[in-house]
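Engineer: Coordinates only, no sequence provided:
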C-alpha cells in the first residue's frame, strides 16, 4: 500500500489516479481537508483519510466515506505503507 498525502486542495485527480493502485490510501492534510467539502469527487482509491487536527482547526465535519485519523494513527499508517508520497499538483 502506498500512502499518498495531499496538502493542498488544488489536485489533478486524473494525474493522481495514474499512480494509484487498488490497495493505496490517500490522506488529506493541511488545506487539502477542504476537499471534504466536495462530496462528489471521484477518488482513485477506496481508503480515504483526513487528519483530525486539520479538520478541527478548519471547523470541518468528518464527511461520510472519509476516516478521520489522529496523529498517532497517521504514524501507524505511514509505518504500514510500502511508500509514503507527498503529492503536489
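Structural biologist: Yep, that arrived. All of these numbers come straight from a predicted model, not from anything done at the bench.
Engineer: alpha carbons only for contacts and neighbour counts from here, please
Structural biologist: Will do.
Engineer: which residues in this structure form strands?
Structural biologist: Remark: strands assigned in the chain by DSSP state E are 2-6, 25-28, 47-51, 67-69, 83-87.
Engineer: From the contact counts, what lies against the third one?
Structural biologist: If I follow you right, that is strand 47-51. strand 25-28, strand 67-69 (3 or more Cα pairs under 8 Å, 6 or more residues apart in numbering; DSSP states H and E).
Engineer: picking up where we left off before, show me the one of the strands of the chain that comes nearest residue 77.
Structural biologist: For the strands of the chain, the distance to residue 77 is smallest for strand 2-6, at 7.4 Å, taking Cα to Cα.
Engineer: also this one, for the comparison:
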C-alpha cells in the first residue's frame, strides 16, 4: 500500500488516478481537506483519510466516506505503508 498525501485543494483527478491502486490510501492535509467535502470527486482508492487538526481548524464536517485521523494514526499509517508520496500539481 502507498500512502499518498495531498496538501493542495487543486487536483487533476485524471493525472492523480494514474499513480493510484485500489488498496492505496490518500491522506488529505492542510488545505487539501477541502477536497473531502466535494461531492463531485470519485476517489480512485478505497481509503481516504483527513488529518483531524486540519479538519478542526477549517471547521469542516467531512462525510463518513473520509476517515478523520489524529497524529498517532498518521504515524501508524506512515509506518505501515510500503511507500509514502507527496502529490503536488
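Structural biologist: Yep, it's here. What you see is a predicted model; the values in this text were computed from it and never measured.
Engineer: Would you mind reporting the TM-score between them?
Structural biologist: Here the TM-score for the pair of chains, by TM-score structural alignment, normalised by the length of the first structure, is 0.96; 89 aligned residues with a Cα RMSD of 0.8 Å.
Engineer: roughly how far apart are residue 86 of the first structure and residue 29 of the first structure?
Structural biologist: 10 Å (Cα to Cα, to the nearest Å).
Engineer: make that residue 68 of the first structure, sorry
Structural biologist: Residue 68 of the first structure is 10 Å from residue 29 of the first structure, where distance means Cα to Cα.
Engineer: intersection of neighbour lists for the two?
Structural biologist: 50, 51 (Cα atoms under 8 Å, 6 or more residues apart in numbering).
Engineer: In contact with the residue nearest the centre of the first structure: list those residues for me.
Structural biologist: In the first structure, the C-alpha nearest the mean C-alpha coordinate belongs to residue 27, at 2.2 Å (Cα atoms, centre = their mean). Contact analysis of residue 27 of the first structure by Cα under 8 Å, 6+ apart lists 3, 4, 5, 6, 48, 49, 50, 51.
Engineer: now do residue 39 of the first structure
Structural biologist: residue 63.
Engineer: picking that back up, residue 86 and residue 29 of the first structure - which one has more neighbours?
Structural biologist: Between residue 86 of the first structure and residue 29, residue 29 has the larger neighbour count (other Cα atoms under 10 Å), namely 21 against 12.
Engineer: Need the counterpart of that one in the second structure.
Structural biologist: With TM-score structural alignment defining the correspondence, residue 29 of the first structure maps onto residue 29 in the second structure.
Engineer: Am I right that its match is in contact with residue 50?
Structural biologist: Yes - in this structure, residue 29 of the second structure is within contact of residue 50 by Cα atoms under 8 Å, at 6.2 Å.
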